[in-house]
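Student: Take this sequence and fold it.
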Amino acid sequence: MSFPQPKPEVPQLPQNLLRTIDCQQGAVRAVRFNADGNYLLSCGSDKSLKLWSVSRGTLLKTYSGHGYEVLDADGSYDNSQLCSCSSDKTVILWDVATGQVTRKLRGHAGKVNCVQFNEEATVILSGEFSRSSVLPQQSASQSPLQPGLWLQHCPAHPQQDPPHVCVCVCVCVCVCVCVCVCDCVCVTVCVTVCVCVRACSCRSLGSIDGTVRCWDTRSRKFDPIQILDEAQDGVSSLKVSEHELLTGSVDGRVRRYDLRMGQLHVDFINSPITCVCFSADGQCTLTSSLDSTVRLLDKSTGEMLGEYTGHKMKGYKLDCCLSSKDTHVLSCSEDGHVYCWDLVEGSLMLKLPVGKAVVQSLSFHPSETRLLTAMEGRVQVWGAEPEETEEDVVVVQQEKA
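Tutor: Got it, this is the predicted structure:
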């Protein structure tokens, strides 16, 4: 009697390149899966948002309406609506089928860097960058293509965090005295006195700080229903899970809002935050920062459960995420790779070579072992196993026959 051979374990890491999509929308600022993972959204520096089929890599729809580059986007749970944010300070609600602008929301004083629906798609949450968080723009032919998260520190306070903004004002007064020794000899003496005063502030230039604004998608009013202004600098990332909102800021703090209880929990990382996300089980939070470190924190206590290093994240706002089953931690890197660590052990499991430029953005499939990466003007789709081609299917059918 023979027993069937055990099935080989399915690889857990998306290490095979399935297809590359040339988005033709300048530099791709962000790439996102939709709710069920069948479609992807690409945000371009050419002011457009594009919807693609993941399985075929074909373009389904182009959404045009922003006045400047699109920085982030999200899809509703029923795939009927999209929301996007842009450097033009607006948030747009789109109808997926028609491609028309349903609502254009204004109110942010700076670039809107991140946006997301709540689970019912009744509220849009958007995070703003402050003026002190400079995002230098680069053309699509330059590398790296992602706008950098450069922090300008005050020369008098180079180690301060958050960065200082200093103004030096000098006032000069010239006093001249003419003294005559005799009728024909006069001497003029001039004295110049200068007083300089340096004023430094930890606040953003122009007193505009990062805010999170909540918009009701069902209301006819165009004003936000709530403004969260606790951040002392730009809001770089936000995530929504049920009644909780997680935000990361350039001031080095991760803020978790319990919207049901009206509570705020703050964890200090001491380095500008570039990305935040919840774990699938809702017990932990993941943060990446400009000290080239990804940290796993206990959501309730703020205790650091894991620390993941080896990648390069020094000057650009890059994404991090967890795999769909919370088994691995993934992060973009400035050296052209995606780094993947084991969640529990913290060991590096995969260093995925994407290209020679900065890996700008990534997104993990909600249920399968698939990964999206964005570099320059292209999006790559990765899987655990190579996809079967039409020739492979024919060979298998012939073998069965």
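Student: CA only for contacts and neighbour counts going forward, please
Tutor: Fine.
Student: how about the strands in the stretch 301-401 of the chain?
Tutor: Secondary structure of the stretch 301-401 of the chain (DSSP state E, counting those that start in this stretch): strands at 304-308, 320-322, 328-332, 337-342, 348-353, 361-364, 370-375, 378-383.
Student: Determine the three-state secondary structure at the residue lying closest to residue 294 once chain neighbours are set aside.
Tutor: Of all residues not flanking residue 294 in the chain, residue 288 sits nearest, at 4.3 Å (C-alpha to C-alpha, 6 or more residues apart in numbering). Here residue 288 is recorded as strand under DSSP: H, G, I helix; E, B strand; the rest coil.
Student: what does residue 220 give?
Tutor: Going by three-state DSSP: residue 220 is coil.
Student: got it, and residue 110?
Tutor: When classified by three-state DSSP, residue 110 comes out as coil.
Student: ditto for the one 5 residues further on
Tutor: State at residue 115, reduced to three classes by three-state DSSP: strand.
Student: For the comparison step, fold the sequence that follows:
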Amino acid sequence: MVRLVLHRDSFEPPLTYTGPVNAVTFSSYPGTYVLTGSSDRAVHLSRAIPTSSNGTVIETTSPIQRYEAHGYSVLDVAVAADNARFASVGGDRQVFLWDVEQGGTIRRWSGHNARVEAVQFAGDGDSVVVSGMFFILSFRSRDQLRQPTIGSADTTINLWDCKSNSHKPIQTLPEARDTVSSLHVHMSTYSIASGSYDGRLRVYDIRMGRTTVDVLAHPVTSVRCSADGHAVLASTLDGRIRMLDRSDGKLLQAFGGGGEKENARREGEERSSFMLGQPGSLVYRNRELRIRSVFARADAVVLSGGEAETVSGNSAAGGQAAVFAWDVLSGEVLAAVPAGQGVKAVSAVAWNEKGGCWAGGCSDGMLPFPLYLLFCSRNFSVGYSMPSISCFSRNTPEFCGILPH
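Tutor: Below you'll find the predicted structure:
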């Protein structure tokens, strides 16, 4: 049984940002830091759970470091296992490999003819480097060089050799017929999962040289493998998140959706009640934007952002965007955390298993001055042997911090 305890106040971030937060990722174990990619063309490094010298939580007012080399929006970011490097991609049509300490780029690969939307590193043991789409993705076996895998808007997935001076990919996977929107590498099974706007979920088995394709009939915006690699989570623009069996493509569980009548009923409730932690008061939507979803709590929970309901093009007049948590087994909504009035969408979420905390990146809609936020909350246990996900207002002492962008 997973119980979620949430504060009754919605988030009230005090900071103003200059562009939407497109990508969010925690640093590698133990996940002390958060990196974000934004339309302000920079990657920001901040502490995930800021603490003072006496161990109490304090609010973060500035990032530790800004990494600026992109000329366009940063769409994805990924961190190496040793936390010494990370990769980023975006509208530059390039893949940037960064040195965290030095603050500069180590390599830049130019092999795509359109924006790059996904990247992640992967490899055996602690040698894995993750980045692409928002991360650079590196794949490596014990006898192979590191090969970052990048998904892009030119419909290809490219594998790059991090140790080579070549600016050309060592392999290209051209099967997608539309934008490759998301990637996830699962090293235990030596496979790469990709989602595309052509409505296909593709899984590449690197060892067997085999590709399996599941047709979802709607643009795929996010893919994520379970820890054991037996299931894949896929978000699509029909407002549903599907968990599929990798072996046969069988639908194991679906999250969101519910049909027009159900959504209409819940939307009516939403206008009259925005009580945090009451799932019925908020409705999951994903019809227009790329929304990320992830597994959490040892694959017992699914987390995802969502879009706000728009009324005559005004998101502030409709229902709020929110972060949703579902029980994997039952498919029921465990909690819904509103991002605040006027926020257009919570576009990216990330989960840190070690720290038991999550972070989300948002963009607003019709506010006079753009407000783009990232929030982070820490996990704690309530009662005997009851894990919980906890979210707090910035005005409460338990709140873990607003991260600047």
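Student: Could you give the number of residues near the residue nearest to residue 294 of structure 1?
Tutor: Around residue 288 of structure 1 there are 29 other residues, counting by other C-alpha atoms under 10 Å.
Student: ok so, going back, now the strands of the stretch 301-401 of structure 1 in TSV, with distance to residue 187 of structure 1 and mean neighbour count?
Tutor: Below are the strands of the stretch 301-401 of structure 1 laid out as TSV (distance: least, C-alpha to C-alpha, whole Å; neighbours: other C-alpha atoms under 10 Å):
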stretch	distance to residue 187 of structure 1	mean neighbour count
strand 304-308	74	17
strand 320-322	74	24
strand 328-332	72	25
strand 337-342	74	22
strand 348-353	78	16
strand 361-364	72	24
strand 370-375	72	26
strand 378-383	76	22
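Student: Dump those into TSV; add distance to residue 29 of structure 1 as well.
Tutor: Formatted as TSV, the strands of the stretch 301-401 of structure 1 follow (distance: least, C-alpha to C-alpha, whole Å):
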stretch	distance to residue 29 of structure 1
strand 304-308	24
strand 320-322	14
strand 328-332	13
strand 337-342	16
strand 348-353	19
strand 361-364	7
strand 370-375	8
strand 378-383	10
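Student: quick one: which of these is nearest residue 78 of structure 1?
Tutor: Checking the strands of the stretch 301-401 of structure 1 against residue 78 of structure 1 by C-alpha to C-alpha gives strand 361-364 as the closest, at 18.9 Å.
Student: can you tell me the mean distance of that closest one from structure 2 after alignment?
Tutor: Comparison of strand 361-364 of structure 1 with structure 2 after fitting gives an average deviation of 0.9 Å (mean C-alpha distance after the TM-score superposition for structure 1).
Student: all helices in structure 2, in order from the N-terminus.
Tutor: 259-272 (DSSP state H).
Student: which residue lines up with residue 118 of structure 1 in structure 2?
Tutor: Counting by TM-score structural alignment, residue 118 of structure 1 lines up with residue 122 in structure 2.
Student: wait, isn't that match in contact with residue 129?
Tutor: Yes: here residue 122 of structure 2 reaches residue 129: they are 5.4 Å apart, a contact under C-alpha atoms under 8 Å.
Student: what touches both of the two?
Tutor: 137-139, 148 (C-alpha atoms under 8 Å, 6 or more residues apart in numbering).
Student: out of those residues, which one sits closest to residue 270 of structure 2?
Tutor: residue 137 (39.2 Å).
Student: got a list of what the closest one touches?
Tutor: Taking C-alpha under 8 Å, 6+ apart, one finds 78, 87, 119-122, 129-131, 147-150, 185 in contact with residue 137 of structure 2.
Student: Switch those residues over to TSV; also include neighbour count.
Tutor: Compiled in TSV, the contacts of residue 137 of structure 2 are given as follows (neighbours: other C-alpha atoms under 10 Å):
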residue	neighbour count
78	35
87	34
119	35
120	34
121	30
122	30
129	31
130	32
131	31
147	28
148	32
149	33
150	37
185	27
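Student: which one in structure 1 is aligned with residue 183 of structure 2?
Tutor: Here residue 183 of structure 2 is matched to residue 238 in structure 1, going by TM-score structural alignment.
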